[in-house]
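Visitor: for reference, the sequence and a predicted model appear below.
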Amino acid sequence: MEGKEEDVRLGANRYSERQPIGTAAQGAADDKDYQEPPPAPLFEPGELKSWSFYRAGIAEFVATFLFLYITILTVMGVSKSPSKCATVGIQGIAWSFGGMIFALVYCTAGISGGHINPAVTFGLFLARKLSLTRAIFYIVMQCLGAICGAGVVKGFQQGLYMGNGGGANVVASGYTKGDGLGAEIVGTFILVYTVFSATDAKRNARDSHVPILAPLPIGFAVFLVHLATIPITGTGINPARSLGAAIIYNRDHAWNDHWIFWVGPFVGAALAAIYHQVIIRAIPFKSRS
């Protein structure tokens, strides 16, 4: 046991917090027991000839389809009930979103990375974790999956769906557009920063004695953000989710503030990518191509 405790102590203290900035960060420590993945090239045409590329896109489509199907059905169930005490309520909606992200990231992480969100894909693209080719393909497939998922819910119960907002994101009365935009920026920052932290190569090496399941903190981040911001915007933090519900519901007020649910998540994702890569990790943005 003494030897094990010594290993844990050394593992926890092995990395100095005084890290070099910029390109020096990559070559400063040759004794690292982890490897930083090289930045992805901006364009990778060879991907278009690979079945794994299309398989990953299909996985993103199916995951986003299932995500919208379960979560919008949950929202409709709460809306249908005459009393919030007779249903799962806001907490249940938040658990639905967070739980589905946990399950779907767990299922698809080994195939596509388990993004299920254009904002996550955008943030990882900015950090050079995937190519522009793959990022665009993922976002298109995520949006298509979201549209299909919301469409199936409407097909099940059209009257209920159209009479209760269709799960579309709008800024609630009593809040300004600025409030909604701020909530979306901060909420997405929390989510994308959690994604970066949960999948960080250095963290996985440092905490190798503590098993970590990356989908769990990501799902909890989604759950907590929903608890905080459902009363403000219905919680978007996922442009595909907002687009799918808006297209299938297709009422004017669902489109009036729709830009907020693209601009907010993309700004929040960009800030999280910059914060984690430049401030926390000081990783240079240089391509392997």
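Guide: Alright, I've got the coordinates.
Visitor: only C-alpha atoms for contact and neighbour calcs from this point on.
Guide: Fine.
Visitor: any idea which residue sits dead centre in this protein?
Guide: The centroid of the chain falls nearest to V120 when counting by CA atoms, centre = their mean (4.3 Å).
Visitor: now for that one: which residues touch it?
Guide: V192, V195, A269 (CA atoms under 8 Å, 6 or more residues apart in numbering).
Visitor: closest to T108 out of the residues you listed?
Guide: Of all the contacts of V120, T108 sits closest to V195, with 14.2 Å by CA to CA.
Visitor: now the longest helix that the chain contains, how far from the centre of its chain.
Guide: Determined from DSSP state H, the single longest helix within the chain is helix 51-80. Chain-centre distance of helix 51-80: 13 Å, with CA atoms, centre = their mean, to the nearest Å.
Visitor: second structure for comparison follows:
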Amino acid sequence: MCRGISGVLTRNVRDLKDRVTWQSALAELLGTCILIVIGTGTCIGKDWEANTPTIVQISLTFGLAVATVVRCIGHVSGGHINPAVTCAMLATRRVTLSKAIIYIVSQCLGAIIGSAIVMAITPADYMGDLGQTSVSSSIKAFPRAVAVEAFITFVLIFTIFASCDANRHDLSGSTPLSIGFAVAFCHMFAIKYTGSSMNPARTFGPAVVGGTWEHHWVYWIGPITGAIFAGLIYEFIFASNATPAKMRKYFSDPDYVGDRIFVHSIESNGHHDGHSDDVKKLNDRV
């Protein structure tokens, strides 16, 4: 047991010293910043030249923005751009605690910078609430709001784990696009309830810059809870290599490391579109 704990500590310290960790952190900051500028920028515009954004417009923008960013930085950091995704990866031991903390801090900083950019480029008369998420006044009990955020984040994380399962050979098409579609249709469903965050950083950035914190806790508790449940359920029940032995090892072996993921496109024959050496390099980063 002591040797196992020592191994965990060694991996955490190694990640802190690894240049790739900090390169990945910068990618997460930039990616989250881009997502916030494009996503929340689309939410702004009510009565601005009669250009009131629609639910479909907002949903597609967030979905396509996520897909694009994941495609751009997936080979560097895994393309989390969301603390809930990072928490799911931590819960399934795909990342160390030190790397998870660095990622989440980077994502939140990127969200703040993105919101500041939106504020800087938007005329004051049309700035509104900077695209902040808010719980609908029609929801009387806040557990409902938490449940909505947990559910849509569950769907997102389940999609990520299923689409990036390196042991599957039945996949085809673009992995980032499938993730983007999940974001889009979850927005179409949940905007009327909670504004559809499913990403604590997406809510945190506008809250910091805009100074509005009402019901902010909903957007951390809900998404992180849903993300962890989705990650563990896929890992030990639905993954292509899920077995009781795998679950026992997770709970008994401190050295257990979760299966690596692949975030790029899959060719029509079901095989990854990169060479094996490229896959290994990506696995070492994520």
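Guide: Received the coordinates, thanks. All figures in this text were calculated on a predicted structure; none of them were measured in a lab.
Visitor: shared with the second structure, which of the contacts of V120 of the first structure?
Guide: Counting by both residues aligned by TM-score structural alignment, their matches' CA atoms under 8 Å, the second structure reproduces these contacts from the contacts of V120 of the first structure: V192, A269.
Visitor: quick one: the helices in the second structure?
Guide: 2-17, 19-43, 55-77, 83-91, 97-121, 142-163, 175-194, 200-210, 218-233, 244-252, 276-285.
Visitor: against the first structure, where does stretch 26-44 of the second structure fall?
Guide: On the first structure, the counterpart of stretch 26-44 of the second structure by TM-score structural alignment is residues 58-76.
Visitor: mean deviation of that stretch from the second structure?
Guide: Superposing on the second structure places stretch 58-76 of the first structure at an average distance of 0.5 Å from its equivalents, by mean CA distance after the TM-score superposition for the first structure.
Visitor: rewinding a little: gap between the alignment partner in the second structure of the residue nearest to the centre of the first structure and I73 of the second structure?
Guide: With TM-score structural alignment as the criterion, the equivalent of V120 of the first structure in the second structure is V85. Note on V85 of the second structure: its distance to I73 of the second structure, by CA to CA, to the nearest Å, is 15 Å.
Visitor: using CSV, lay out the helices of the second structure together with distance to D129 of the second structure.
Guide: Below are these laid out as CSV (distance: least, CA to CA, whole Å):
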stretch, distance to D129 of the second structure
helix 2-17, 37
helix 19-43, 9
helix 55-77, 15
helix 83-91, 22
helix 97-121, 10
helix 142-163, 19
helix 175-194, 14
helix 200-210, 7
helix 218-233, 16
helix 244-252, 44
helix 276-285, 37
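Visitor: and D278 of the second structure, how far from I139 of the second structure?
Guide: Look at D278 of the second structure and I139 of the second structure: by CA to CA, they are 48 Å apart.
Visitor: residue in the second structure matching A109 of the first structure?
Guide: A109 of the first structure maps onto G74 in the second structure, by TM-score structural alignment.
Visitor: pull the number of nearby residues for the closest residue to V76 of the second structure other than its chain neighbours.
Guide: Distances taken as CA to CA, 6 or more residues apart in numbering put S24 closest to V76 of the second structure, at 5.6 Å, once the chain neighbours are dropped. Neighbourhood size, S24 of the second structure [other CA atoms under 10 Å]: 24.
Visitor: hang on, isn't S24 of the second structure packed against S77?
Guide: Yes: proximity of S24 of the second structure to S77 meets the contact threshold set by CA atoms under 8 Å, at 4.5 Å.
Visitor: give the residues shared as contacts by those two.
Guide: Contact criterion CA under 8 Å, 6+ apart; residues shared by S24 of the second structure and S77: R285.
Visitor: closest to Q132 of the second structure out of the helices of the second structure?
Guide: With CA to CA as the criterion, Q132 of the second structure lies closest to helix 200-210 of those, at 5.6 Å.
Visitor: what residues does that closest one touch?
Guide: By CA under 8 Å, 6+ apart, the surrounding residues in contact with helix 200-210 of the second structure are 32, 36, 82-84, 107-116, 129-133, 197, 212-213, 216, 219-220, 223.
Visitor: can you do 6 Å?
Guide: Contacting residues not belonging to helix 200-210 of the second structure are listed as C108, A111, I112, S115, Q132, W213, Y219, W220 [CA atoms under 6 Å, 6 or more residues apart in numbering].
Visitor: what about it, how far off from the first structure?
Guide: Comparison of helix 200-210 of the second structure with the first structure after fitting gives an average deviation of 0.6 Å (mean CA distance after the TM-score superposition for the first structure).
Visitor: quick check: angle from that helix to helix 83-91?
Guide: Here the directions of helix 200-210 of the second structure and helix 83-91 differ by 140 degrees (axes from the mean of the first three to the mean of the last three CA atoms, to 10 degrees).
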